[in-house]
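Engineer: Just to be clear, the model below is a prediction. Sequence and coordinates:
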Amino acid sequence: MTSNTQVALDKEELRTLIAHILELDVQEVTDDADFVADLEVDSLMALEIVVRLQRQYGVKLEESDLKHVSSLPQVLELVSGKRAAQVAS
């Protein structure tokens, strides 16, 4: 298995995971939905997302990491970047 395969994430799998955490329909977690403004993510939900992403994808995230992301594509980029950094080290 190459490092690219290890780092690749499935956006739809991530969308489903976030929808499950937030107890939303998957269709509500659109690419342009803002987590706070549109999906009403508060700090407790953000912490739950961080914990679940760490477990699911084996990355080390801080709650502050999620403060810099506000949409699904940004979470995908964050987690992919963290995984790539782990593979490279």
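Structural biologist: On my side now, so go ahead.
Engineer: Every contact and neighbour count from this point should use C-alpha atoms.
Structural biologist: Will do.
Engineer: counting contacts, what elements does the top helix by length along the chain pack onto?
Structural biologist: Looking only at the chain and at elements set by DSSP state H, the helix with the highest residue count is helix 72-88. The helices and strands touching helix 72-88, judged by 3 or more Cα pairs under 8 Å, 6 or more residues apart in numbering; DSSP states H and E, are helix 3-7, helix 11-22, helix 43-57.
Engineer: could I get those as a markdown table with distance to Asp32 and mean neighbour count?
Structural biologist: As requested, those are exported to a markdown table (distance: least, Cα to Cα, whole Å; neighbours: other Cα atoms under 10 Å):
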| stretch | distance to Asp32 | mean neighbour count |
| --- | --- | --- |
| helix 3-7 | 23 | 12 |
| helix 11-22 | 12 | 16 |
| helix 43-57 | 17 | 16 |
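Engineer: for comparison:
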Amino acid sequence: MSVTPQDAAATVMPSLDELRGIVAEILDADAADVTDDADFMADLEVDSLMALEVVVVLEKRFGVKFSESELRQVTSLRQAHQLLDRKIPAL
């Protein structure tokens, strides 16, 4: 079942490992390669289309919206997790 924006209040913050699994699936990568601080572009060879796919999936799944300036600052899984933590309301 997918989460819609109106369900965002019920959205639970994913753990770092859960987020790793989501990102690895989108990138069709081994989760072990998606380390906390691996640079998406330099280490994981994520191009702009792959990055856009990750953004769209995360926005839909967690009912959040990311600004361009926020996205420019996210270069690793840890940073993506921190951004989600700021965006998803605490329950």
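Structural biologist: Received it, and whenever you're ready, just let me know what you need. Predicted, not measured: the structure shown is a model, and the values here were computed from it.
Engineer: Just want the angle from the longest helix of structure 1 to helix 43-57.
Structural biologist: 40 degrees (axes from the mean of the first three to the mean of the last three Cα atoms, to 10 degrees).
Engineer: and helix 72-88 of structure 1, how far from the chain's centre?
Structural biologist: 9 Å (Cα atoms, centre = their mean, to the nearest Å).
Engineer: what's the answer for stretch 45-53 of structure 1, then?
Structural biologist: Stretch 45-53 of structure 1 has its C-alpha centroid displaced from the chain centroid by 8 Å (Cα atoms, centre = their mean).
Engineer: What of stretch 59-73 of structure 1?
Structural biologist: 7 Å.
Engineer: go on, stretch 28-47 of structure 2?
Structural biologist: For stretch 28-47 of structure 2, the distance from its own C-alpha centre to the chain's C-alpha centre is 12 Å (Cα atoms, centre = their mean).
Engineer: matching residues in structure 1 for that stretch?
Structural biologist: Stretch 28-47 of structure 2 lines up with residues 23-42 of structure 1 when matched by TM-score structural alignment.
Engineer: now swap in stretch 56-65 of structure 2 and tell me
Structural biologist: So in structure 1, the equivalent range for stretch 56-65 of structure 2 is 51-60, judged by TM-score structural alignment.
Engineer: outside of that stretch, which residues touch it?
Structural biologist: If you take Cα atoms under 8 Å, 6 or more residues apart in numbering as the criterion, stretch 51-60 of structure 1 is touched by 61, 79, 82-83, 86.
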